Each structure stands twice: as structure tokens, then as C-alpha cells.
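> got a predicted structure plus its sequence, pasted below:
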Amino acid sequence: MFQQLFHFHYMLIHAGGDEQQATSNWKGYFSISSYKEYFNVDTDVVLDRIKSSFYPIHGDFFGKINNNPDLYGMVWISTSLIFVIAALGNCATYLMHKRSDNSILWSFDVNYLNVAACAVYGYAVLTPAAFYFLLQYLGSTASLVRFWCMWGYSLFIFIPTAFLLLIPVEFLRWVIILIAGSASASFVALNLKSYIQGNDLTLLLVTSLVLQFALALFIKIWFFP
């Protein structure tokens, strides 16, 4: 009887320990201190990863960041993109008003900044997280930090694109955003492909393409109408 009680007590201790460890691991996702190491990255490394995002056909971005993924690029790029599209979007509407009717009073629309922040931060954080948890559920060994890193750098192309969208030729602006959207979407899909090889998850690749392209169209339609 004493042996059975001892065995039961032992099981309770280990069960509690496993539960505590699982809870600790889960809380780690929401702890800021867990991500400090991902901001310790050299400028040269960030610039090299930015250059890689302009060459989507290689599809080897995860190989480059395998030992040292960073979140600095994602945060910096997302924040820069927010201010760039908000400022240049206002500038584009100002130029449009000046061309159409100089008598119309124009004012800076601060709502552009709010919309840009919600859209860009929401997309940069939630989309990679959604793909990560979905692939985890499907049995893939995905990495949330690597996904955040890759998706973050995929947004950089929209920063120089925003400057080009100030060109007052609508047809040319559509060509520019379609090229940028295609390049960014290809970068995401081709790199994501390495996580689904051997699995029939083509729908995920198509979804990543569509979402990235939809973001490009959103930037054009909302901020540079």
C-alpha cells in the first residue's frame, strides 16, 4: 500500500512539473524578454537580408537566417513603412488636389497613419503567426521567429515603391505596385515552400501569395488612389 501511495505521489509531482513547464513555454511567446536576443543584429546583416528580399527567385532566405533570425528588421521595416505610406499618401492626395482644383482647401489626414499602423503591424504580426500555428498543427517544424523575420523583410520593397507611387501617371503607378506586389508575394511563397515540401499544402502557398498581393493592392488603393 505504501508503495502504491509513493508511486501516486511521484506521478503527481511529475505531472505538475510537466504542466508547469508547458505553461512556462506557452507564456514565453508573450514575454518581451524572450525576444531580446533577436534584436542583437549588425547593420551589415540587416542590409544583406534586405537585399535578399529583392531576389525572390532564390528562395534561400531561411538558409541565411537559420542560425540568427532577427526581429529588428521586421520592427524597423514595418514602422518605416507605416510612416512612409502615411506621409506619401497624404502627399499624393495633396498633389491630386493641386492638379484638380487649387481653390480646394487641403489638410493632412492623420487617419492615414492610424490605418497604416493597424494594417501593417497587424499583417506583419498576425499573418506569420497564423501560418506558423497552422503548420505546427499539420506537423511541420515551423519557427515563429523565422516567419516573423521573413515576412518582415518581405515588406521592405513597399518602402521605395511608395516613393515611386508619387508619379502622377495612374497607369504607371499600377504597373509599379503590381511589380512590387508580385516580387514580395513570390519572395514569401518561394521561401515558405521549404516548409511544405513533401506535403500537399499547395493551398497554403497560394494563400500566402494572395495575402501578400492583397496588401500591395491595399496600399495602392487606400493611400495612393
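Yep, that arrived.

> switch to C-alpha atoms for all contacts and neighbour counts from now on
Noted.

> list the helices and strands the one helix or strand Phe171 maps to packs on?
Using DSSP states H and E, Phe171 maps to helix 170-192. The criterion is 3 or more Cα pairs under 8 Å, 6 or more residues apart in numbering; DSSP states H and E, and the helices and strands that helix 170-192 contacts are helix 144-154, helix 158-164, helix 202-218.

> I'd like the ones you listed as CSV, with distance to Gln136 and mean neighbour count appended.
As requested, the helices and strands packed on helix 170-192 are exported to CSV (distance: least, Cα to Cα, whole Å; neighbours: other Cα atoms under 10 Å):
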stretch, distance to Gln136, mean neighbour count
helix 144-154, 10, 25
helix 158-164, 29, 18
helix 202-218, 13, 17
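
> tell me the contacts of Asn114?
By Cα atoms under 8 Å, 6 or more residues apart in numbering, no residues touch Asn114.

> next up, a structure to set beside the first:
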Amino acid sequence: ATHSSPMQPRFAELTVQRPDLYGPFWIATTLVFVSAMAGNFASYLRAEKDVPFVSDVTKVMLSTVLWYGYVSFCPLLLYLYLRWHGAAPFLSQLVCLYGYSLAIFVPAALLCAIPSHAIEWIVLVVAAVHSTHFLAANARELVAAVASANARRAAMLMVCGGHLALTVGLKFYFF
């Protein structure tokens, strides 16, 4: 009875008492290496055969900033926005929610190593839709505590817009 699918909005309800921060840390850590590796591998597969391939180590640094920054700053910004509008979410719960929403990007990043822009876009759009649905469905309950309907809409736009920006950045820099 305590099992919850990641697609169910009950995730936030189940983690409110004991938000897990191990998952977000390890998911982000995995994504740092998987996206940098897959991005370099995709570049290798696209490289001209007569030109020696050189791995781009800056992908690891940018990947670190991208994933740890996203899992840290987006929840913090949403937390501050919700507090400013009278809601009282737990920052740790938001970090947990944002971190677990990224799990689908692990296999997506691996699949993006396939040297086809069409496949990359399809994979990233599917991952973004799945991840955004999970995040929005679970954040909706936290955002509902805000009195103003406009502030609730703005909060949900922040959630969805942040995910869209993450996905577009991932595609254009890594793949």
C-alpha cells in the first residue's frame, strides 16, 4: 500500500515526512558522468574519420554545473517564491522532488549517444515530458497552498519552464 509509481502525484505526499536526499545526489552524480560521456561519444561518432578525435573535458565541468546547479537552485528558487507567497514547503522535499524527476534523463542521455538528431530530440522530448509531468503533478500540491491564482500559475510556469530550459540546454550543448 506504500508503493508509489513515479508518475503518481503521491510521491510528494510519501516523502513529506522523510525526504530522501541520497537519490537526488546520486542521480545528479550519475547524470554528470553519463551526459558528459554520452556527449563525447556522440561527438566521436559524428567526427570525420580522417581527423583525430579529441575528447572535450569541459563537458564534465559543464555537466557538473548543469545537474548539481539544477537540483540545487531550482528547488531553492521555488522554495523562496512559495515562502514569499505564504506557502511553507520544506526545501529538502523540493530538492528530493527535483532530484528524482531527473532519473529518466539517465537512460535518455545514454540513448542520445546514437548519432541521429531526430532520435536525440525524440528521446529528450519524451524524457522531458515524463519528468515534467512527475514534477508538476507532485509540485501542484505544494503550490496549492499559495492563495493567489496568478502566483500559483507563475510557480507552475517556473517548474515547467525550468525543465524546458534544462532539456534544451542538454540537447544543444551535449548532443
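Good, I have the coordinates. Here the structure is a predicted model, which means the values were calculated and not measured.

> any idea what the TM-score comes out to?
The TM-score (TM-score structural alignment, normalised by the length of the second structure) is 0.91; 170 aligned residues with a Cα RMSD of 1.6 Å.

> contacts for the helix holding Phe171 of the first structure next, please.
Outside helix 170-192 of the first structure, the residues that touch it by Cα under 8 Å, 6+ apart are 53-62, 150-151, 154-155, 157-158, 161, 164-167, 205-206, 208-213, 215-217, 220.

> just stretch 149-165 of the second structure next, same as before
74, 78, 81-82, 85, 128, 132, 135-136, 139-140, 143-144, 146.

> kindly recompute the last result at 6 Å.
Stretch 149-165 of the second structure has contacts (Cα atoms under 6 Å, 6 or more residues apart in numbering) with Val143.

> cool, and stretch 39-46 of the second structure?
Here stretch 39-46 of the second structure has contacts from Ala113, Pro115, Phe174, Phe175, using Cα under 6 Å, 6+ apart.

> and if we set it to 8 Å?
Here stretch 39-46 of the second structure has contacts from Phe53, Ser55, Asp56, Lys59, Cys112, Ala113, Ile114, Pro115, Phe174, Phe175, using Cα under 8 Å, 6+ apart.

> now those: which count as buried?
Lys59, Cys112, Ala113, Ile114, Pro115, Phe174, Phe175 (16 or more other Cα atoms under 10 Å).

> just give me the match in the first structure for the first one.
Residue pairing (TM-score structural alignment): Lys59 of the second structure is matched to Tyr112 of the first structure.

> next one: its match from Gly181 of the first structure, what distance?
20 Å (Cα to Cα, to the nearest Å).

> what do you get for His58 of the first structure?
When distance is defined by Cα to Cα, His58 of the first structure is 17 Å away from Gly181 of the first structure.

> about what we covered before: what range in the second structure matches the helix holding Phe171 of the first structure?
Residue span in the second structure matched to helix 170-192 of the first structure, by TM-score structural alignment: 117-139.

> same question for stretch 26-39 of the first structure.
Taking TM-score structural alignment, stretch 26-39 of the first structure hits no residues over in the second structure.

> just give me the longest helix of the first structure.
Secondary structure of the first structure per DSSP state H: the longest helix is helix 72-100.

> now do the buried residues in it.
Buried residues in helix 72-100 of the first structure, counting neighbours by 16+ other Cα under 10 Å, are found at 72-75, 77-78, 81-94, 96.

> coming back round to it: what's the closest residue to the match of Lys59 of the second structure other than its chain neighbours in contact with, if anything?
Using Cα to Cα, 6 or more residues apart in numbering and skipping residues adjacent in sequence, the residue nearest Tyr112 of the first structure is Ala86, 5.1 Å away. Residues near Ala86 of the first structure by Cα under 8 Å, 6+ apart: Tyr112, Leu113, Ala116, Phe223.
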